[in-house]
Structures are given as C-alpha cells and as structure tokens.
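Peer 1: kindly generate the corresponding structure for this input.
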Amino acid sequence: MARPATGTVVEREGVRGRSYALRFRVGGKRQFEVLGRSPEWDRKKAEQALTDRLAQVRLGIWKPQRPERVEVAPADRSVHVFASAWFERRGHEVSERTREHWLWALSNHLLVVLGETPVGEIGPEEIDTFKRVKLSEGALSPGSVNKALRVLAMIIDDAIAYGIHAGPNPCRGRLLKTSKPRRTWLEPDEAGALIDAAGHHRALLAVQILGGLRIGEVINLRWRSVDLSRAKLTVEASKTDAGRREIDLSPSLLDELKLHRAGATYDGPNDLVFATKNGTHRARGNISKQILRPAIRAANVTREEAGLPLLPVGITNHSLRRSYASLLYEAGANPAYVMSQMGHTNSGLALEIYAKKMEVQRDTGQRMDALVRPDWNGTGETIEFVDVQVGAGAA
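Peer 2: As a prediction, the model looks like this:
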C-alpha cells in the first residue's frame, strides 16, 4: 500500500518579503512546490494550498508542477539559483569538511535571507541587511556571520567573473569587527589531570595532548598508521600536505595506545583506532559533548577537592593540540621540530606559543632591570643570569 500524502508549509523571510513553498510526499517521494511571496501569499493561503494538494494526491488527480519555461537573463538569476550552480561547480575541488561548511552557510543563513535576490543586485545594502538579520536573531556570533559572508564573497567573485555581477564585490571590506580569539592550552599538571579524568577515553585525549593530532585526524586514524614497535604514528589524511607526517610517540602516549589496543573491539590494520561501538567514525561534535566536556568537569571536581586551580575556561579539542606544542617547548624542543610534529607550514601558532612559554621561563623583568643597572637587583645585591636553552637552534 502506498504511503498517505503528508506535507508541510515552508516559510522563509528574505529581503524582498516572506516566501512560501510546499514540501509533501506522494507515494513516498518528496515533492517541492514554490508558491510565491508576500503580499500575494500568506500563511493561511499557503496552508489552504497544501490542503488542496494533499486532497488531489488522495484522489489520484495530482500532477507535478510544470511551470512555463522562462528564459532568465543572467543578471536576474537569484542567489539561490546561482549559488546552487556554484556549489556544483566548486564542491569537488574542496574537502568534505569544506563542503559541509558551505552547505551550513548557504542552507541555514545566506539563502534564507538573500535566496530570492538577483545575484547581480547584491550590493552593500543587501550585505548590511544580512548582517543585521543574523545578529538580531542572536544565533550567530560576529565571527560566524563573517564566515557566511566569506562564502557569499566567493560566490559573487564567480558572478563577477561570468559577467553576471558588475562588481566590485560588496562583501569586501564589510565584515563585522571581531575580537581576537583567546587561545587556550593546558599546563603540564593540567594536561595530566585531564587525561586521568577521561576514564576509558583517556587514549583519545592523550593522542591530542601528547601527539598533537587535529580532531579530524583523530577521527580518521587507523591502526595501520600506528607502529607500536617503532613508537611512531603516521598521519595519512590531513587538510594540508604538511599535515601528512610521522609523529614520535612519547613513552606515556605509547603506553596509552598499547593499553587501548589491548582492550579494543576493532584492532585490525584497517580498523579505526577510536571507533564507535559499531566500528564507525565518531562524530566531531560527539567527541566534545560526550568525552572532552565530561572529562573537564571530572578533572575540575578532583582539582577543587585538592585545592588546585580549575582548568582554564574555554578548553576545546584544538586547545589540546596547542597544549602539545606547549609541552614540547617545556620539554626543550625547538620551533622547527614542533612545526614538523604538528604538521604546520605557517610558523605563526608555533612561534606564538613559543614566545609565551619563553616569557614564563625567562625572568624578563629582572633582565630589564639589569640592562639599566647591571649590578643591581633592587636589593643592592649583584645578580647573575643563566640562559634557558630550548632545544637545538633555539634563540
């Protein structure tokens, strides 16, 4: 027996008014019919149209919508039409993660507000409207609004190249002001506390803290890439060429991985190291919600009972990767080695962490005083300085 017809009214707010469409099923197949926008259409009228369509389906007289073919001038192509074609053209050139980001920006934000606007008419006013609407909703931070606008900027770049938009790109120079993100990482005692608080997930956090893997690299890591006899881990799939690398396993991380494999259900060469109970990939969001956050809470309880400071606020999976760089510097590694182990081509992050670790390790204030009065330390006593060496080639 065929499924009964069911459906919903789709309602979207855009810069040119509120638009309405129908989404319903016929014999189990999804159908989508665009009705129009206000003021010609409203919610009540759209609901009546849905009732009519479902009645037609039940009587067996419904026919798919076949609008007359209308030649659309290039400049009149809507953002929705042009962006959909752009995604089809460009989607194969980027990673799955990037495609997911583009779909997030388009489906959840850009097309909801600007979807019906002709792409050739997108200007500063439409960009400012998008920013105002998104900020007023309160769901996106200024940084996230900017991420969506960067996707729109790429789309309009193509529209300009194809002669559909006259240019210049209205997204350029109109991003929202954002504060510099506060980068967090763990000190050695904090890192150990978090691993200890992770229970049977301790190896997953350890490979980030003591191995520096990105969360995507953790999810995709397979046992064939872990050489326990040589204490090496090979990152095969990464977002950059430099990201494909061989990591030296510390004795503690090696022990954690050995214990993890001994208790793993899936331990074949092609099995995922951190598989779900069904042997599949873990979801990024679930690692944060189900593993990292509970471990942070547990570690804080233990530290509070011991009278120790709580872990830094805002710890994320990427904080654990930064902690790896910090720990390497603490252990005496030089920036070049840290970059190679982390899979970086840009030295920015590695050197930022390096500089901050050196500020802590060097008595900067006393050194400054000594430059002014070499024989004085504030008490009249002569002081002597010893350089802190951080690996071969360190400054």
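Peer 1: could you use CA atoms for every contact and neighbour count after this?
Peer 2: Noted.
Peer 1: ok, the closest residue to residue 148 other than its chain neighbours to residue 23 distance?
Peer 2: Closest residue in space to residue 148, ignoring its immediate chain neighbours: residue 105 at 4.9 Å, by CA to CA, 6 or more residues apart in numbering. Distance of residue 105 to residue 23, given as CA to CA, to the nearest Å: 22 Å.
Peer 1: okay, now residue 31: neighbour count?
Peer 2: For residue 31, the neighbour count with other CA atoms under 10 Å is 13.
Peer 1: second chain to compare with the first, below:
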Amino acid sequence: MEKRSHGQIRTHNRKDGLTTYSLRVRAYGRREVVTLGTDADGWTTRKAKRALEEILAEIQVGVWRPPSMSPGGDDPTFHEFASRWWFGRKSELRPTTQADYEWRLRKHLLPFFADFRVSTIRIALVDEYRSEKVIERERITAAAAAGPPIRDRRGQRRVALSNESINKTLVLLANILDTAVEHGLLASNPARGKRRRLKADRPTRRFLEADELAELLAVAGEVDRSARPDQRIGRRRLIAVMAKSGLRVGEVCALRWRSVDTAHQRLVIEQAKTAAGIREVDLSLDLVEELNTWRAVRKPDSVDEFVFATDGGRPRDKDSVRERVLVPVVNRVNEIREARGIAPLPKITPHALRRTYISLMLEAGAPLPYVMDQVGHADSKTTLEIYARRSASRARTSTPR
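Peer 2: Coordinates of the predicted model:
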C-alpha cells in the first residue's frame, strides 16, 4: 500500500504585523513549499488546514501539480492570470458582455481572489467566496432595512446580489480557471460543478396581456401630462416603442431620429449586439402616430438627435428607463388597481415589454420567421419559449375548473 502523504502548515509573523501562511508537503520524492498568502488576504489556520487536506488528497491520487513543476516556474496570482485572460478574451465579447464581465471581475472576484496564487485555489476557497457573498448580501439588506444603506468608497450604494447573480460570478471564475487547467496550473477546475452553485429559482418571465398594455400606456400618458414641463420625458411613447416594436432597451436608448422613417412605417436599427439585430422594424399605424406626435413635441434640430434624449441631449440608459419611466408608471397603475380592488401588475422590466410584443404578435398569427426578424433573434429558441409560456397561460385561464 502506498505511504500516505503528510504535510504541515507554516506561519511567519512579519515586521509589518501581518502573518504569512504557507504549506510544506512531500510529493513525488521531494519537499514542496506552497505559499498561500497573509491574514490580510483572508487566510486563517482553519482555511490553511483545508487547503492542506485538499493538496494531500490530490497528491495521494497523483493529480497534484506543485509550483516547481509549473511551466517556467510560472505561478501567477489570480489577479495576474485573470488580467491576461481578460485582455485575451475582451475583443471577442459584445460591449454589453464586456461591461458585465468587467463588473463581475472588478467588484466581486478580484477583491476576494486577487492575491491568491492560481495553483492554490481549491474547492474550499471557492466555497468560502460563495459564503462570503451570501453573508455580504445579508449585511447589505439588514443595513438598508435599519437605516442608511451601505455604500462603497465612491459613495455608491452597495447592491445585494441574488443567488443567480452570485452564480454568474462563479461561472466567470470557472471560465477563467478552465484556462488555468489548460495551462497546467490546476489539475481540475475547483469552480466547476453544481455543488459550487447556490440554488436559484428560475425567474418568472413576465409579459403583458393586451388590456394590461393599454392600461399601462394610458396611465403613462397621464403621468407625463401631470408632470412639470421639464419632467415630461415621453413615457407613453417610450413604452409604446418597446412594447409595440420589440426593440431592446439599448436599441431604444440609442435610437436617433434619422432611423425613424414614419413615411414608410419603419425603424432602421443600424447598431445591435448581434448581426441578426441589424434590421428594419415595421411600425403599426398607431406607433407611427405616437412617434410623429413626439417629434412635434421635441422639435429636433437634427436627425442625429436621440429620440428619447435626456435634458442634456444624451441617450438614456437602461437604469433611467427603469427608474424614471417604468417604475413611476407601474406604481401609478397599481395605485389605481388597488383602489378598484384589482390585483396589481407585477414588476415590469424593459425586457418584459419586448416579450409582450413577441407574444402578442405570435398570438395574432404572425409567422415565426417574421417575428424573429422583427426582434432580431438569430434562432427560434427564445421566440418559441415566450410563445410556449403564453400558450400555457392561455390554457390555464381557459380550462374549466
């Protein structure tokens, strides 16, 4: 029987007050030293013990790769390795994906993993990160409920991540560490597998019925009319464009008057996140009327002005659409519904309006390829999923009970 490997945890108290943790193990006939990090990096005796146990288990089955065996002796920190990975992949990603990945890295993964050597990242460390994110969420939520919210160094309000959002950071971590495995820095990927993820309920993908959309548009018009002149930002028209043309929120925000061809009842989408997204979108007569009315209100000096610009002439972003357009309108609709004893509308997002367009078009008998072309879907999967949900909803409401 093969002799069981042994190792020990070593600590060193530095002059600056920090404690350095490392491991000494015997593997493949020689002693190896694995540097873990300092207590400022989050290392403790307990965490070092777990790391030692994992390394010894890998040595026992012959899959551990010591730092001395890394190509050229290269044993980068996660910060170094992730930076190289990021700059190698960035150009392959869409701008929105770039922004999302950069946020996951800068705000979440790097603050935790930055100084760890890639070769020392184990399952225990990944689970520690996941647990820290859950604890962080509870702390942010509790602070917001008790009083002033927690803010970051720049004064921005800290956001509590859902299980789904935490899992997305773990997916990015796993993608980065896949490359580390390919480079021989890790024997296996400690961030892979369902057990590394939090349980996340599949979100309910909402869309509006035709009467709900009509109610939303009517109230949006009332909200704009009751607002101060400088606060009349075209809520009704913006909601109408999203729900009756199927544009993505980013496409609506980037829409310029030169792309609005009401004479031929079409919008020309020249910039999109996919090749399929570059397209011409047909306009219904009522949407043509909405846009012509809005043009008369705005009186643009140039066709290059944004259709739904801010007071400064800049394009709105998705947060502005959600907070300044949808939230006040949905809140007002629900106030009216509550007074009438009617169930409130659920949370409505810009994407819910896009799904509303798809579902209403398919229900009206529009051919699937036509709807896909209108919304810029490259394949039918997403389009059909929305229609399947609508069909299931219809079946539930029409079945006798």
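Peer 1: where does the TM-score land?
Peer 2: For this chain pair, the superposition-based TM-score is 0.70 by TM-score structural alignment, normalised by the length of the first structure; 304 aligned residues with a CA RMSD of 2.7 Å.
Peer 1: follow-up on the earlier one: the residue nearest to residue 148 of the first structure: how many residues sit nearby?
Peer 2: So residue 105 of the first structure, with other CA under 10 Å, has 21 neighbours.
Peer 1: which position in the second structure aligns with it?
Peer 2: Counting by TM-score structural alignment, residue 105 of the first structure lines up with residue 104 in the second structure.
Peer 1: list the contacts of the residue mapped onto residue 334 of the second structure from the first structure.
Peer 2: Counting by TM-score structural alignment, residue 334 of the second structure lines up with residue 300 in the first structure. The contact partners of residue 300 of the first structure, by CA atoms under 8 Å, 6 or more residues apart in numbering, come to 310, 311.
Peer 1: circling back to that earlier point, doesn't residue 169 make contact with the match of residue 105 of the first structure?
Peer 2: Yes - using CA atoms under 8 Å, residue 104 of the second structure makes contact with residue 169 at a distance of 5.7 Å.
Peer 1: returning to that earlier point: mean distance, the helix or strand containing the match of residue 105 of the first structure to its aligned residues in the first structure?
Peer 2: Secondary structure assignment for residue 104 of the second structure, by DSSP states H and E: helix 95-104. Following the fit onto the first structure, the mean deviation recorded for helix 95-104 of the second structure is 1.6 Å by mean CA distance after the TM-score superposition for the first structure.
Peer 1: quick one: the helix or strand encompassing the match of residue 334 of the second structure to the second structure mean distance?
Peer 2: Taking DSSP H and E as the definition, residue 300 of the first structure sits inside helix 293-305. Compared with the second structure after fitting, helix 293-305 of the first structure has a mean deviation of 1.8 Å; criterion: mean CA distance after the TM-score superposition for the first structure.
Peer 1: so for that helix, what gets flagged as buried?
Peer 2: 293, 294, 295, 296, 297, 298, 299, 300, 303 (16 or more other CA atoms under 10 Å).
Peer 1: repeat for stretch 372-379 of the second structure
Peer 2: Neighbour-count burial for stretch 372-379 of the second structure, counted by 16+ other CA under 10 Å, picks out 372, 373, 374, 375, 376, 377.
Peer 1: among those residues, which are located in helices?
Peer 2: Mapping those onto helices (DSSP state H) picks out 372, 373, 374, 375.
Peer 1: quick one: map the last one onto the first structure.
Peer 2: Read that as residue 375 of the second structure. Matched by TM-score structural alignment, residue 375 of the second structure corresponds to residue 342 in the first structure.
Peer 1: first to last residue in stretch 241-252 of the first structure, what's the distance?
Peer 2: Its first and final residues considered, stretch 241-252 of the first structure spans 28 Å by CA to CA.
Peer 1: could you do stretch 328-347 of the first structure as well?
Peer 2: In stretch 328-347 of the first structure, first residue to last residue: 15 Å (CA to CA).
Peer 1: again, but for stretch 85-103 of the second structure
Peer 2: End-to-end for stretch 85-103 of the second structure, by CA to CA: 15 Å.
Peer 1: now what about it, what contacts it?
Peer 2: Against stretch 85-103 of the second structure from outside (CA under 8 Å, 6+ apart): 172, 176, 179, 273.
Peer 1: most neighbours among those residues, which one?
Peer 2: Highest neighbour count within the contacts of stretch 85-103 of the second structure: residue 176, with 20 neighbours (other CA under 10 Å).
Peer 1: name the element that residue belongs to?
Peer 2: For residue 176 of the second structure, the host element (DSSP H and E) is helix 163-182.
Peer 1: the helix or strand just after that helix vs helix 327-340, what angle?
Peer 2: Sequence-wise, the next helix or strand downstream of helix 163-182 of the second structure (DSSP H and E) is helix 210-226. In terms of direction (axes from the mean of the first three to the mean of the last three CA atoms, to 10 degrees), helix 210-226 of the second structure departs from helix 327-340 by 110 degrees.
Peer 1: equivalent range in the first structure for the helix or strand following helix 210-226 of the second structure?
Peer 2: For helix 210-226 of the second structure, the following helix or strand on the C-terminal side (DSSP H and E) is helix 235-245. Taking TM-score structural alignment as the measure, the first structure aligns residues 201-211 with helix 235-245 of the second structure.
Peer 1: mind checking how far that stretch is from the chain centre?
Peer 2: Counting by CA atoms, centre = their mean, to the nearest Å, stretch 201-211 of the first structure is centred 19 Å from the centre of its parent chain.
Peer 1: which residues does that stretch contact?
Peer 2: By CA under 8 Å, 6+ apart, the surrounding residues in contact with stretch 201-211 of the first structure are 191, 195-196, 198, 213-215, 218, 247-250, 253, 256-257, 260, 274, 291-292, 317, 320-324, 327.
Peer 1: would you mark the buried spots in it?
Peer 2: So for stretch 201-211 of the first structure, counting by 16+ other CA under 10 Å, buried means 201, 202, 203, 204, 205, 206, 207, 208, 209, 210, 211.
Peer 1: one more: stretch 257-268 of the first structure?
Peer 2: Of the residues in stretch 257-268 of the first structure, those buried (16+ other CA under 10 Å) are 257, 260, 261, 266, 267.
Peer 1: what does stretch 190-207 of the second structure give?
Peer 2: Residues of stretch 190-207 of the second structure classed as buried by neighbour count (16+ other CA under 10 Å): 190, 191, 192, 196, 197, 198, 206, 207.
Peer 1: same question for stretch 273-281 of the first structure.
Peer 2: Result for stretch 273-281 of the first structure [16+ other CA under 10 Å]: buried residues 273, 274, 275, 281.
Peer 1: residues contacting the residue nearest to residue 148 of the first structure?
Peer 2: Residue 105 of the first structure makes contact with 147, 148, 151 under the criterion CA under 8 Å, 6+ apart.
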